[in-house]
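# sequence unknown, structure follows:
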């Protein structure tokens, strides 16, 4: 993660213009019995890094090279009345190393690729060096992957992982579950041609540590991840990417789950292959 999509990470909740104060309704578990209140300094760290931790220094580094993938022949697609309707197209034909691959060379395929790549880059796999290298090599163009690997290794330093409660290999302490997930809400084609596309993915991210001793409970963040894609070796690959805050909805009044409930949900509820 993406980990991810270097920009300095910013507050993942964006400017909603609303301030809420919620009083505790119970003690004990840092998750349970209380609605979410003010942000502590440690929790703010998690919110700040969010799912876009992988972009610290790395994305700016990748974008610094005169890549012209953003220049396309298409004028871009404008939302239509049925823009949220499913296309009905099969998203991919295969998976490589668990990562969806073989997207169609059209706007639907580019959107499906962007959504699935956002999920992959926002996964816990990005916090382990070996897995991260495999992910980056699989979904970025070769020039972009070459530029990103070293920068990402520096971003995911042992010191940084330690601040998240992880060891140098990206493992959570025994009895705890580290959560990092990207949940796409929608996609939008900004530019498109047969050889390149710019696709924005609006998503909610989950990040934090679930466990009895955790001081950084799993929280949500809202971002928009924009991918410059190139058609490379018969598939869409990422040439560069960037993230912006929001748009973030006003937080609801749902009761925060206990650490056990969060850990169980993460173990029992698998992810999706996203289709446009």
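Thanks, I have the structure now. As the structure is a computational prediction, the values presented were derived from the model and not from experiment.
# Only C-alpha atoms from now on, for both contacts and neighbour counts.
OK.
# Which parts of the stretch 1-150 of the chain are strands?
For the stretch 1-150 of the chain, the strands defined by DSSP state E, counting those that start in this stretch cover 94-96, 99-101.
# okay, those strands in a markdown table with distance to residue 261 and mean neighbour count next?
Output for the strands of the stretch 1-150 of the chain, formatted as a markdown table (distance: least, Cα to Cα, whole Å; neighbours: other Cα atoms under 10 Å):
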| stretch | distance to residue 261 | mean neighbour count |
| --- | --- | --- |
| strand 94-96 | 31 | 11 |
| strand 99-101 | 28 | 20 |
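# Make TSV out of these and add distance to residue 159.
Shown next, in TSV, are the strands of the stretch 1-150 of the chain (distance: least, Cα to Cα, whole Å):
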stretch	distance to residue 159
strand 94-96	31
strand 99-101	28
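# Nearest to residue 186, out of these?
Each of the strands of the stretch 1-150 of the chain has some distance to residue 186 by Cα to Cα; the shortest is strand 99-101, at 17.7 Å.
# Just give me how far the closest one sits from the chain centre.
From the chain centre to the centre of strand 99-101 is a distance of 16 Å (Cα atoms, centre = their mean, to the nearest Å).
# packing partners for the host helix or strand of residue 220?
Element membership of residue 220 [criterion: DSSP states H and E] is strand 219-232. Packing contacts for strand 219-232, counted by 3 or more Cα pairs under 8 Å, 6 or more residues apart in numbering; DSSP states H and E, involve helix 41-49, helix 107-121, strand 196-210, strand 235-245.
# Below is structure B, check it against A:
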């Protein structure tokens, strides 16, 4: 569980912590003059360029076919969906969802690949700003977790998202930002990996980068990035994947780039103008 990129998980005791050969041909001189300079072959350089072009195209076609770039190329991640193929950052295999529940993607495939897609999308929802409002958070938890997990999780989570904690984030008790400010809490999956799976259960890791903070002129908590790995233990229940347990660890974290930080106005506008995605393995 996450607060938009901060650590968050719960244990068996119900406590909750906030947180890709060439062939050589020799041309002989004419028989009439054995010492004269050899004539150039009659073939023009244009025909040679054409032949070379055909060879290059053939090599490219073979490379593309070996990469598995068509619809019939499989899931791009091995038979169990756990290992990336030639292009690991591309969505591959079955379509991720056929519907939604409470505005949350649902109807994932009943296999390891579907579990990866589910975990990625669940990370997005659980890392969003909807978690900072009690009613919305309860709806999210009821939708994504097993019934047993819901019973163990709601109380500790409500304590974690206390009015005092929300105030530290610059939010009121309903999770709303002050007038003129924009609260940012987003999770962007970078990749997924199946750790283990059976017919009706799967453990999936989601490597992601997150945004968390307040964008505004008077903000003392500027929007920053985080890099974490979110591990989900999933089970197949009620025709979809449900979360049994989840936890997070820091990293892998890349070296920061040289880009200058944007202004709070630019961040606020970007959050409002750029929508999210439905993720697929």
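Sure thing, it's come through. Note that this is a predicted model, so its numbers are computed, not measured.
# Show me the helices in the stretch 1-150 of structure 2, by range?
45-67, 112-126, 134-144, 147-160 (DSSP state H, counting those that start in this stretch).
# Report the buried residues of the last one.
By 16 or more other Cα atoms under 10 Å, the buried positions in helix 147-160 of structure 2 come out as 147, 149-150, 152-154, 156-158, 160.
# just to revisit the earlier point, what range in structure 2 matches the strand holding residue 220 of structure 1?
Aligning strand 219-232 of structure 1 against structure 2 (TM-score structural alignment) gives residues 224-237.
# And the matching stretch, what's buried?
Quick answer for stretch 224-237 of structure 2 (16+ other Cα under 10 Å): 225-236.
# swap in stretch 208-217 of structure 2?
208-216.
# Show me which of those residues is closest to residue 195 of structure 2.
Minimum distance to residue 195 of structure 2 across those is 16.2 Å, recorded for residue 208 (Cα to Cα).
# Map the closest one onto structure 1.
For residue 208 of structure 2, the residue aligned by TM-score structural alignment is residue 203.
# Quick one: residues contacting its match.
182-186, 222-225 (Cα atoms under 8 Å, 6 or more residues apart in numbering).
# circling back: kindly reformat the buried residues of stretch 208-217 of structure 2 as JSON lines containing distance to residue 199 of structure 2.
Listed next are the buried residues of stretch 208-217 of structure 2 as JSON lines, based on distance: Cα to Cα, whole Å:
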{"residue": "208", "distance to residue 199 of structure 2": "26"}
{"residue": "209", "distance to residue 199 of structure 2": "30"}
{"residue": "210", "distance to residue 199 of structure 2": "31"}
{"residue": "211", "distance to residue 199 of structure 2": "34"}
{"residue": "212", "distance to residue 199 of structure 2": "36"}
{"residue": "213", "distance to residue 199 of structure 2": "40"}
{"residue": "214", "distance to residue 199 of structure 2": "42"}
{"residue": "215", "distance to residue 199 of structure 2": "44"}
{"residue": "216", "distance to residue 199 of structure 2": "48"}
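# Can you name the two of the residues you listed that sit furthest apart?
208 and 216 (25.0 Å).
# Ok, which of the strands of the stretch 1-150 of structure 1 comes nearest residue 268 of structure 1?
strand 99-101 (19.8 Å).
# And for the residue in structure 1 that residue 5 of structure 2 lines up against, the neighbour number?
By TM-score structural alignment, residue 5 of structure 2 lines up with residue 51 in structure 1. The number of residues packed near residue 51 of structure 1 is 35, by other Cα atoms under 10 Å.
# how about the nearest residue to residue 171 of structure 2, chain neighbours excluded?
residue 177 (4.9 Å; Cα to Cα, 6 or more residues apart in numbering).
# Correct me if wrong: that neighbour contacts residue 168.
No - using Cα atoms under 8 Å, residue 177 of structure 2 is not in contact with residue 168; the gap is 11.5 Å.
# Name the residue in these two with the higher neighbour count.
Using other Cα under 10 Å, the more surrounded residue of residue 177 of structure 2 and residue 168 is residue 177, with 20 against 12.
# For the aligned partner of the more buried one in structure 1, give me its contacts.
Counting by TM-score structural alignment, residue 177 of structure 2 lines up with residue 172 in structure 1. Residue 172 of structure 1 sits next to 165-166, 178, 209 when contact means Cα under 8 Å, 6+ apart.
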